[in-house]
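Student: this one's structure only:
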């Protein structure tokens, strides 16, 4: 059985490496589709938390489509591993995803969450920056940056990231509370 394991790994690796060249593969997945852009506009104008939550779920669903069944499976496996607190396994799956689909913003975002869960803040910030380079409207990545900077006691940076997330994603009580708490520390006290 061990004699076949390296061969199987080689076949799987070759398959995954060929995917970005396939029509409809992850290289063609776009963060800013017309549908997600329209949903972002509706989210910014949402009048209540229920409506905002529904629209946000639609956006996250759109962002989770890589254009490749294999890459979508790696994303699912990484997220599933995070749900059961198997962070190392999640990082393995999500690193494979970002290696094979580096233009897929949601893969980077999921990897950032795994790093944050493992309290590896430097790699988390790097992955969040990659997410935002690919999808500047990724409110989850902005919220994640706010959380990391808050954890690292960098209130001005946390405030800025949370503010940018709040502009895209209204009706988030956690962001509102963080902004209120950080306002004095980030902006300084006025006399």
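Tutor: Perfect, I can see it now. What you see is a predicted model; the values in this text were computed from it and never measured.
Student: from now on I want contacts and neighbour counts done on CA atoms only, so please keep to that.
Tutor: Fine.
Student: who's in contact with residue 32?
Tutor: For residue 32, the contacting residues are residue 135, by C-alpha atoms under 8 Å, 6 or more residues apart in numbering.
Student: distance check, it against residue 138.
Tutor: Residue 32 sits 10 Å away from residue 138, going by C-alpha to C-alpha, to the nearest Å.
Student: hmm, who's touching stretch 46-60?
Tutor: 36, 39-40, 42-43, 169-172.
Student: same deal with stretch 4-24?
Tutor: Under C-alpha under 8 Å, 6+ apart, the answer for stretch 4-24 is 25-28, 67-68, 70, 100-101.
Student: next one for the comparison:
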């Protein structure tokens, strides 16, 4: 009995040991820059959406299958309204892969949906430190700043996001620049 228990513990420890080090985050920098350039030149929202979808495919490309499973499980839990469960998976993801921006971005969204704007902002800042051209994190940061009542910072952040994607839906939240009203 004890021998079987010990064997089970050793076998169950195997995968955890194998998952100690997160591999390098996939390098999609060139593809992301091209997608952003296409969004900036897009002639329609549909055209820009194709590039935005490409960006999401790069952002959601986790470093390995373990990280992908954590990301997918967290997103599923959040979609089901289980924010605590989602945050638990995203905590595991950022602990395992601290250089993977999307772990922070997804956890930030979970915090945002709970209206915990302060926690969301911390994660968005970390995601943007890792991936400054993450348009969704930048737009999420703008919304979070609005939620914190920091409207001037939110406007500046949203303008930076709209500069990358002029078709961004959140652009409707921009104040008119001074001197443009009639």
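Tutor: Nice, I can see it. Note that the coordinates shown come from a computational prediction; the quantities given were computed from them, not determined experimentally.
Student: for the residue nearest in space to the middle of the second structure, what are its contacts?
Tutor: With distances taken as C-alpha atoms, centre = their mean, residue 105 lies nearest the centre of the second structure, 2.6 Å away. With contact set as C-alpha under 8 Å, 6+ apart, residue 105 of the second structure has these partners: 123-124, 127, 137.
Student: so what touches stretch 163-181 of the second structure?
Tutor: Contacts for stretch 163-181 of the second structure (C-alpha under 8 Å, 6+ apart): 36-37, 39-40, 44-45, 48, 133, 135, 139, 155, 158-159, 161-162.
Student: mind running it again at 6 Å?
Tutor: Residues from elsewhere that reach stretch 163-181 of the second structure (C-alpha atoms under 6 Å, 6 or more residues apart in numbering): 39-40, 45.
Student: most neighbours among those residues, please name it.
Tutor: Using other C-alpha atoms under 10 Å as the neighbour test, the contacts of stretch 163-181 of the second structure are led by residue 39, with 26 neighbours.
Student: and the aligned partner of that one in the first structure, what element?
Tutor: Superposed on the first structure with TM-score structural alignment, residue 39 of the second structure falls opposite residue 43. Assigned by DSSP states H and E, residue 43 of the first structure falls within helix 34-44.
Student: who does that helix touch, helix- and strand-wise?
Tutor: Under the contact criterion of 3 or more C-alpha pairs under 6 Å, 6 or more residues apart in numbering; DSSP states H and E, helix 34-44 of the first structure touches helix 49-63.
Student: give me the buried positions along the helix it packs on.
Tutor: 52-53, 55-56, 58-59, 62-63 (16 or more other C-alpha atoms under 10 Å).
Student: with the second structure superposed, average distance for that helix?
Tutor: Compared with the second structure after the fit, helix 49-63 of the first structure shows a mean deviation of 0.7 Å (mean C-alpha distance after the TM-score superposition for the first structure).
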